[in-house]
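Pasting a predicted model and its sequence here:
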Amino acid sequence: MQTITPNLWFNGDAAEAAEFYADAFPHGRVVSTVHYPTENLPDFQKEMAGKPLAVDVDLGGLVITLINAGPEFPINPAISFMLNFDPLVEDDARGSLDRLWAALSAGGQELMALGEYPFSARYGWVQDRYGVNWQLMMTNPGGEQRPFVIPSLMFCGAAQNRAAEAREFYTSVFPSSRTGTVAEYPEQTGPASAGAVMFSDFMLENQWFAAMDSGAEQDFSFTEGVSLAVACEDQAEIDRLWEALSSVPEAEQCGWCKDRFGVSWQIVPANMADLMQRPDAYQKMLAMTKIEIDGF
């Protein structure tokens, strides 16, 4: 069962984007759609009454949630998604990579051109038409197998050179965690100091994530545009993770918090969907900072 779900903030077009991803990805599909209440919404959300609130999309092993909201939190490259095309898993891995690259590039922007690099025979980084960032890569068939989709955190701006610290922190907070590959910069590379993380991956709750320190100056860092929602079994787990992760009091709202690196998290009960079916649940949630299950 997936415990940590990336949430992406869309400016009113989440349903459209969900259909796009379901069509573009080889095994993509829309899983579910939750709608805004039809009444008693706060003034800033009244125009959203009855519209999709969140759409879950399975991209081939990882479910992501597309939040349908306003323009408050544009997505940026600080959190991207690595897509691993493994020749041992798929006969036409290169063809699949190229077809998905073409779909994601249409109306988007290439940040690293598709081609051969020292770390991969075929790799490219693209920001799609909705602002979501994807790294498509042919994997080394001789290495340890990784899932198709891996969320990747780039530590830059205010979080520059903190990737190793973050990896150690996250693996200490979450059970069923371990570190995988770690590669360091051998010398100063742009803002990345010698010994900073050129690439690393690690497992949290049996899910793979990647992290790196940027080797180029960036004018952005982590925002609420991409957050990580953690499904908790009970109030005790919510309390523990909230205590560990929340470091910015002014960012606490509706189960959202922000950690010491600026990464946004949503610490929510695993049965949140059921809780939201209770009378006035939406209004009760809006009044909360940390989620209190008994408050529903």
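Sure thing, it's come through.

Going by C-alpha atoms from here, please, whenever you check contacts or count neighbours.
Noted.

The helix or strand where L104 lies packs against which elements?
According to DSSP states H and E, L104 maps onto helix 93-105. If you count contacts as 3 or more C-alpha pairs under 8 Å, 6 or more residues apart in numbering; DSSP states H and E, helix 93-105 packs onto helix 14-24, strand 79-85, strand 120-127, strand 133-138.

will you turn the ones you listed into CSV that also has distance to S246?
Listed next are the helices and strands packed on helix 93-105 as CSV, based on distance: least, C-alpha to C-alpha, whole Å:
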stretch, distance to S246
helix 14-24, 27
strand 79-85, 19
strand 120-127, 29
strand 133-138, 26
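
ok, and here's another one to check against it:
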Amino acid sequence: MKNISTFLWFDDQAEEAAAFYTSLFPDSRITRVTRYGEAGPGVPGSVMTVDFVLAGRPYVALNGGPEFTFTEAVSLQVECDDQREVDELWAKLTADGGEPGPCGWLKDRYGFSWQITPRVLLDLVGGEDRARADRVMATMLRMQKLEIQPLLDAAAG
């Protein structure tokens, strides 16, 4: 089977976005940049696609023009080990025009949605103790950026 890559459509910020994203995560790099030729539809010589690896996974960013924009229907979830990691990614992704959203979701400066999720949350809501999971979920639903200690406090009852 061939690789499956996530394909992201930008207006004209594909290279800038790929450089930003690859600066945030280890095992990330830009692997190829292609340019529009005389056949178009972009300006000859301008960036058409940027292939990049983000935390070991392949992505392609396209400068396709303003016809399509991102929605929350597609997002990337980042599982974080601790509050420091949550805080750092949240700050970087919401900087320069990004927007915080509910329950650990945010939009970055390009309008792309991310879920910055402490790994412990997944364990707390996924366990068999449904009363604990409900307390944690109720606490999480009141947050924007997720805070681990209140989630743990809710789990403890």
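Received, thanks. Predicted model only: the values in this text are computed from it and were never measured.

Output the helices and strands packed on helix 93-105 of the first structure in CSV, with mean neighbour count appended to each entry.
Listed next are those as CSV, based on neighbours: other C-alpha atoms under 10 Å:
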stretch, mean neighbour count
helix 14-24, 18
strand 79-85, 23
strand 120-127, 20
strand 133-138, 24
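
For P186 of the first structure, find the nearest of those.
Of all those, it is strand 120-127 that lies closest to P186 of the first structure, at 19.1 Å by C-alpha to C-alpha.

Show me what that closest one packs onto, helices and strands only.
For strand 120-127 of the first structure, the packing partners by 3+ C-alpha pairs under 8 Å, 6+ apart are helix 93-105, strand 109-117, strand 133-138.

Just say which of these is most tucked in.
strand 133-138 (a mean of 24; mean count of other C-alpha atoms under 10 Å).

Make TSV out of the helices and strands packed on strand 120-127 of the first structure and add distance to S177 of the first structure.
TSV is the format used below for those (distance: least, C-alpha to C-alpha, whole Å):
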stretch	distance to S177 of the first structure
helix 93-105	29
strand 109-117	30
strand 133-138	23
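
on that earlier part again, check the offset of the helix holding L104 of the first structure from the chain's centre.
21 Å (C-alpha atoms, centre = their mean, to the nearest Å).

Can you give me the end-to-end span of stretch 97-108 of the second structure?
7 Å (C-alpha to C-alpha, to the nearest Å).

What lies in contact with that stretch?
90, 93-95, 109-111, 113-117, 140-146 (C-alpha atoms under 8 Å, 6 or more residues apart in numbering).

List buried members of these by neighbour count.
90, 93-94, 109-111, 113-117, 140, 145-146 (16 or more other C-alpha atoms under 10 Å).

what's the farthest-apart pair in these?
Farthest pair in these, by C-alpha to C-alpha: Y110 and M140, 25.5 Å.

Tell me who's in contact with the residue of the second structure most remote from its centre.
No residue in the second structure sits farther from the centre than E38, which is 33.6 Å out by C-alpha atoms, centre = their mean. Contacts for E38 of the second structure (C-alpha under 8 Å, 6+ apart) come out as P44.

Wait, a strand at it?
No. Applying DSSP: H, G, I helix; E, B strand; the rest coil, one finds E38 of the second structure to be coil, outside a strand.
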